[in-house]
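Undergrad: 3D, please:
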Amino acid sequence: MDEQLLPKHSSGINGSLRETHSLRDSLVAIETLQSGASNPVEPEPKRIEEARELFRLILPVMGTTMLEFLPGFVSILLAGNIGGANSQHYVDAAAISVMLLNVTAQSLGLGLASALDTLCSQAYGAKRIDKIGIYFQTGVVVLSIALIPMLVVNSFAEPILNLLGQHTNVTYLTRDFSRLMLPGLPFLFLYELVRKVMQCQNVVKPLVVIAVIGNLVNLGAGYGLAYHTSMGFNGIAVARSLGNITLTFLLVPYFMWRPHQLRDWWGHGWNIKAAMNYVNLFVRIGCPGMVMMAVEVWAFEILAILAG
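TA: Take a look at the predicted model:
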């Protein structure tokens, strides 16, 4: 009887030992996995490579921003080479017109557009590419509304500058010059919105090329219209508008060449109703950027206007 029970007892002990070994192996495996997860092996950062990558992203953005303000300097330069008895008045009028446009329009519009830096980057990081198109349309709505007072102020540059004590001959030249620069302003804002959208997707080099071409158009048209047509001084302002218009129109052949870069975020077309839902958010994020850019510009430009 005892002999019959011994095998069964021995079998039970062996089974318990197997279960114990199995449990111990499982615990060791779990500890190994946890140890590996809590102490991941990360490569040491390489400063040279990080600096190179940082400059690769910064330089195109810095270049396009500089190229957006460069036409103002070119306008003053072209005005300074017009001969005649009123040559000094031409320089003064061009400088004041450019300053007024920067203070009351360009700095405000480009600052508001900075809201897309935040909104589009978040949407792109979350893989919500369709949201980028909605945010872009919100930017179009907000900047279109903001454009109205900008156009009004620059259209009545002469009485405003007279109140600031500017010379009447200069304000007279400024009146038409400022008005002729206004048609290109909406195109500049539209280009800026597209630039923000593409920038969040790491597409910047084509926009630098477009900005360079726009500046060349401004320079070439300004030289031709100012020195070789009857438009004279006012031809410089017309060239400024043509340069800004070129920025937007060059986006058309680019997106025809790279249609997927437009289709990814513009696949559903216009949806103004959805865009209006984000107007408050856009303004809330864009206003601090607008103030920062405006203060930087105003600090220099307002002193120059008052000194005139």
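
Undergrad: only C-alpha atoms for contact and neighbour calcs from this point on.
TA: Noted.

Undergrad: in contact with the spatially most central residue of the chain, which residues?
TA: Nearest residue to the geometric centre of the chain (CA atoms, centre = their mean): K196, 3.4 Å. Counting by CA atoms under 8 Å, 6 or more residues apart in numbering, K196 touches 113-114, 116-117, 120.

Undergrad: repeat that for V291.
TA: 108, 111.

Undergrad: is it in a helix, a strand, or coil?
TA: helix (DSSP: H, G, I helix; E, B strand; the rest coil).

Undergrad: likewise for P71?
TA: Here P71 is helix, with the state taken from three-state DSSP.

Undergrad: residues in contact with it?
TA: 215, 218-219, 240.

Undergrad: would JSON lines of these with secondary structure be doable?
TA: What follows is these, written out as JSON lines (three-state DSSP):
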{"residue": "N215", "secondary structure": "helix"}
{"residue": "N218", "secondary structure": "helix"}
{"residue": "L219", "secondary structure": "helix"}
{"residue": "R240", "secondary structure": "helix"}
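
Undergrad: with respect to N162, which of those is nearest?
TA: For the contacts of P71, the residue nearest N162 by CA to CA is R240; the value is 24.2 Å.

Undergrad: wait, the closest one touches L182, no?
TA: No - between R240 and L182 there is no contact under CA atoms under 8 Å: 9.1 Å.

Undergrad: okay, the two: which has more neighbours?
TA: R240 (28 against 22; other CA atoms under 10 Å).

Undergrad: one more to put side by side:
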Amino acid sequence: MGGGGSEVEAAAGEASASSSPLLHPHVLPPPPPAVGAEVRRQVALAAPLVACSLLQYSLQVVSVMFAGHLGELSLSGASVASSFANVTGFSVLLGMGSALDTFCGQSYGAKQFDMLGTHAQRAVFVLMLMGVPLAVVLAFTGQILIALGQNPEISSEAGLYALWLIPGLFAYGLLQCLTKFLQTQNIVQPLVVCSGVTLVLHILLCWVMVHCFDLGNRSAALSTSLSYWFNVILLAIYVKVSEVGRRSWPGWSRDALKLNLEYWAFEMVVLLAGFLPNPKLETSILSISLNTMWMVYTIPSGLSSAISIRVSNELGAGNPQAACLSVFISGIMCLTEGMLVAIITVLVQGTWGYLYSNEEEVVKYVATMMPILAISDFMDGIQCTLSGAARGCGWQKVCSIINLCAYYTIGIPSAVIFAFVLKIGGKVNLIFYSILL
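TA: Below is the predicted model of the structure:
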């Protein structure tokens, strides 16, 4: 009887181990072949996602670059407007769209393909509805900035720039829905192609609009809006004609009518720079630095999307051990990427500023910021692995609470103290945020 009891207990232990939750400490490491297969799977998924994120974000970066070569005031206005638009508009839609990482990812893993279209349609409805009040806020950007005590000249220029970003706000919301809908099904190559074609046309469009029309930096903002809509049209056509798209999106459903804090914190630093002495220089430099940070951030962000997809797919399929392996592999990849990017950031510090301005003062100031950005680039790898795994598990609420505490309880107050009480300037704010990552 004793021996039989031991066998029963052993069998029960094995059953318990096989049903262990994600990241359970007693989950045994998988054999080497499984590790190699997971690495290949993540690289094949992450590389296109990184490229797609970088190409999509580059639309705003290119526009600011073209605006910067029109003069320091134009650069300051475009920088403040982009930051304000990100705080009050684009990042809101980006954060809301991230819910599809969980819903669509787990539905795809569970092979509930009909639900993919339903989730995406609900997201379209919610994001378009949310875009209306966000557009109203953007329409009054200049007045809001002046009321907050920003430089009137910069605020007026920023208000004009933000006004022409409003059409792009709605396109950006649709773009997030379509991107998440496709990438959670591991359909990434069309995303890269569409984003790449859009960026090439956007560069040409910016050049024509800036040099052939007397609209100032507003032409760069209008180019951004038009390019976002062009990207949406390309992806919508793909979903309409592709077999995979038709399978998961057979048509609009009535079910669709049932009804990002970290990004905000960084952009608020740019707005705070408007209160520093020499606001044109400080605002321009911080905007260039944060634009660079976010452009580089698209690399670990793409890796983060990959781990989110892998975790949600495996959990939806009932494979917690495979999800655990995905997190482990992603962590190694992100740390390696962070080290390489940090080294490259330091190597280009003396020349990077020329992409945004011909002013020597601006270029030299940017060069002093680049080593600080290198620290942030490395820390992003760790942060993105953890946040991607959390999104795959559906823990967005936990992530929001952590971000709220780190950036708003510690980060923003510290930035105010360092910049305005201790009179250290904008550089130390960037250092502090690199540490907070």
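
Undergrad: quick TM-score on the pair, please.
TA: TM-score of the superposed chains, computed with TM-score structural alignment, normalised by the length of structure 1, equals 0.75; 249 aligned residues with a CA RMSD of 2.3 Å.

Undergrad: what about F69 of structure 1, how many residues nearby?
TA: By other CA under 10 Å, 15 other residues sit near F69 of structure 1.

Undergrad: need the contact list for the aligned residue in structure 2 for it.
TA: Alignment note: F69 of structure 1 maps to Y57 in structure 2; criterion TM-score structural alignment. Y57 of structure 2 is in contact with 295, 298, counting by CA under 8 Å, 6+ apart.

Undergrad: relative to V39 of structure 2, how far out is Y57 of structure 2?
TA: 26 Å (CA to CA, to the nearest Å).

Undergrad: likewise for P300 of structure 2?
TA: P300 of structure 2 sits 16 Å away from V39 of structure 2, taking CA to CA as the criterion.

Undergrad: when these two are compared, which one has more neighbours?
TA: Neighbours were counted for P300 of structure 2 and for V39 using other CA under 10 Å; P300 has more, 30 against 19.

Undergrad: now that one: which helix or strand?
TA: helix 279-316 (DSSP states H and E).

Undergrad: tell me the residues of structure 1 aligned with that helix.
TA: On structure 1, no counterpart of helix 279-316 of structure 2 exists by TM-score structural alignment.

Undergrad: and after that helix, which helix or strand comes next?
TA: According to DSSP H and E, the helix or strand after helix 279-316 of structure 2 is helix 320-347.

Undergrad: please identify the buried residues of that following helix?
TA: Using 16 or more other CA atoms under 10 Å as the test for burial, helix 320-347 of structure 2 gives 320-331, 333-335, 337-339, 341-342, 345-346.

Undergrad: what does stretch 154-166 of structure 1 give?
TA: 154-155, 157-159, 161, 166.

Undergrad: secondary structure element for V428 of structure 2?
TA: Going by DSSP H and E, V428 of structure 2 is in helix 426-436.

Undergrad: err, E53 of structure 1, not the other one
TA: Here E53 of structure 1 sits within helix 47-80, counting by DSSP H and E.

Undergrad: following that helix in sequence, what is the next regular element?
TA: helix 87-101.

Undergrad: which strands or helices does that following helix pack on?
TA: The helices and strands touching helix 87-101 of structure 1, judged by 3 or more CA pairs under 8 Å, 6 or more residues apart in numbering; DSSP states H and E, are helix 47-80, helix 168-181, helix 279-307.

Undergrad: I would like the residues contacting the shortest one, please.
TA: Residues lying outside helix 168-181 of structure 1 but in contact with it, judged by CA under 8 Å, 6+ apart, are 89-90, 92-94, 96-98, 101, 154-159, 161-162, 234, 237-238, 240-241.

Undergrad: compared with structure 2, how much does it deviate?
TA: Taken over the aligned residues, the distance from helix 168-181 of structure 1 to structure 2 averages 1.2 Å (mean CA distance after the TM-score superposition for structure 1).
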